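# Need the 3D shape of this:
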Amino acid sequence: MTRATTLVCSFLLLSGTIASAERDLVPTLDNQPDVCPDQPPEPKWMRNTEARDAYKRLLVQQIYRFQSMRRIVDAQSCTCTTRYPSWEAAEAVYFDRYSSADYWDVVEATSDFRRQANELRKEALPICETAGNW
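The predicted model follows:
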């Protein structure tokens, strides 16, 4: 009987601790980046993309990321303007090549750009860490 009482008391104590911890979690709407605080926002059309078309937004984000890593490696520099330029070049690639593509072509292109960006990231990371922009 004492074992059952101990288990019940332990459960009550633990659940009270969890509830208390949950109350301490306060969501923040501040989305300020840690580096390069003047990063250009995503284009308005991307922010207003419907949920069913989110895969298109993801493609543009991966194109932008790839281009960013490429610029850093090519310039051997990680200034904020090198790492976070306007979105125009990424938009141009999307609209020129993928805006009328079917779903699977966009998914495949997203995967390709992600893979290429991840490869370039290996070279870009130390450059940006040295500059304090990672």
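
# C-alpha only now, for contacts and for neighbours.
Fine.

# ok, which stretches of the protein are helices?
For the chain, helices defined by DSSP state H occupy the ranges 2-24, 44-47, 54-75, 80-83, 88-93, 103-131.

# Show me which parts of stretch 68-88 are buried, residue by residue.
Burial within stretch 68-88, assessed by neighbour count using 16 or more other Cα atoms under 10 Å, is assigned to 68-73, 77-80, 82-87.

# Looking at the helices of the chain, spot the one closest to Q32.
Distance to Q32, taken as Cα to Cα, is lowest for helix 80-83 among the helices of the chain, at 14.6 Å.

# For the comparison step, fold the sequence that follows:
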Amino acid sequence: MKHRIVRLTWFTAVLGLVAPPLLAERNLIPSLENIPDVCSERPNEPDWMQNIVLRDAYQRVLVQDIYRAQNMEQVVETGSCDCATRFPTWDVAEGTFRENHAGADRSDMLQASDTYNRRANKLRPEVQAICEAAGNW
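Modelled structure (predicted):
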């Protein structure tokens, strides 16, 4: 009987150490839904960007970087972080890409992406403050 109690106590102790992480881990299973926490009604990327071939993906990345930089600049300029300002249509970014970068080679586009990223990252703290105050971060 004594061995049975010791085994039961040992089992209970091990279960107590193992079960909580296993239960917590179960909550970390990713959802297949891609619903953002803020501004869930965001405009979709243009079709050509979503269907671009892998070898040309750098073009899509450049348009995304242009979009991010322009939107952050708009938030800072207006002092507003409503959803339409933070996530407008893709038209302006797509136009900037077509006017300034569409004829460039891969290396130039990667360099342009870096430039847009630097612009956006420089503005990020200011944009974050504005958007946190608006509840949109």
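
# Out of the helices of structure 1, which gets nearest to C36 of structure 1?
Taking Cα to Cα as the criterion, C36 of structure 1 comes closest to helix 80-83 out of those, the separation being 5.5 Å.

# Who are the packing partners of the closest one?
Using 3 or more Cα pairs under 8 Å, 6 or more residues apart in numbering; DSSP states H and E as the contact test, the elements touching helix 80-83 of structure 1 are helix 54-75.

# how does it look with 10 Å?
Judged by 3 or more Cα pairs under 10 Å, 6 or more residues apart in numbering; DSSP states H and E, the packing partners of helix 80-83 of structure 1 are helix 54-75, helix 103-131.

# in structure 2, what residues pair with that helix?
Aligned using TM-score structural alignment, helix 80-83 of structure 1 spans residues 83-86 in structure 2.

# what sits against the aligned residue in structure 2 for E42 of structure 1?
Taking TM-score structural alignment as the criterion, the aligned counterpart of E42 of structure 1 in structure 2 is E45. Residues in contact with E45 of structure 2 (Cα atoms under 10 Å, 6 or more residues apart in numbering) are R60, V63, Q64, T89, W90, D91, E94.

# now these in JSON lines, with distance to A102 of structure 2?
Output for the contacts of E45 of structure 2, formatted as JSON lines (distance: Cα to Cα, whole Å):
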{"residue": "R60", "distance to A102 of structure 2": "11"}
{"residue": "V63", "distance to A102 of structure 2": "10"}
{"residue": "Q64", "distance to A102 of structure 2": "14"}
{"residue": "T89", "distance to A102 of structure 2": "19"}
{"residue": "W90", "distance to A102 of structure 2": "15"}
{"residue": "D91", "distance to A102 of structure 2": "15"}
{"residue": "E94", "distance to A102 of structure 2": "10"}
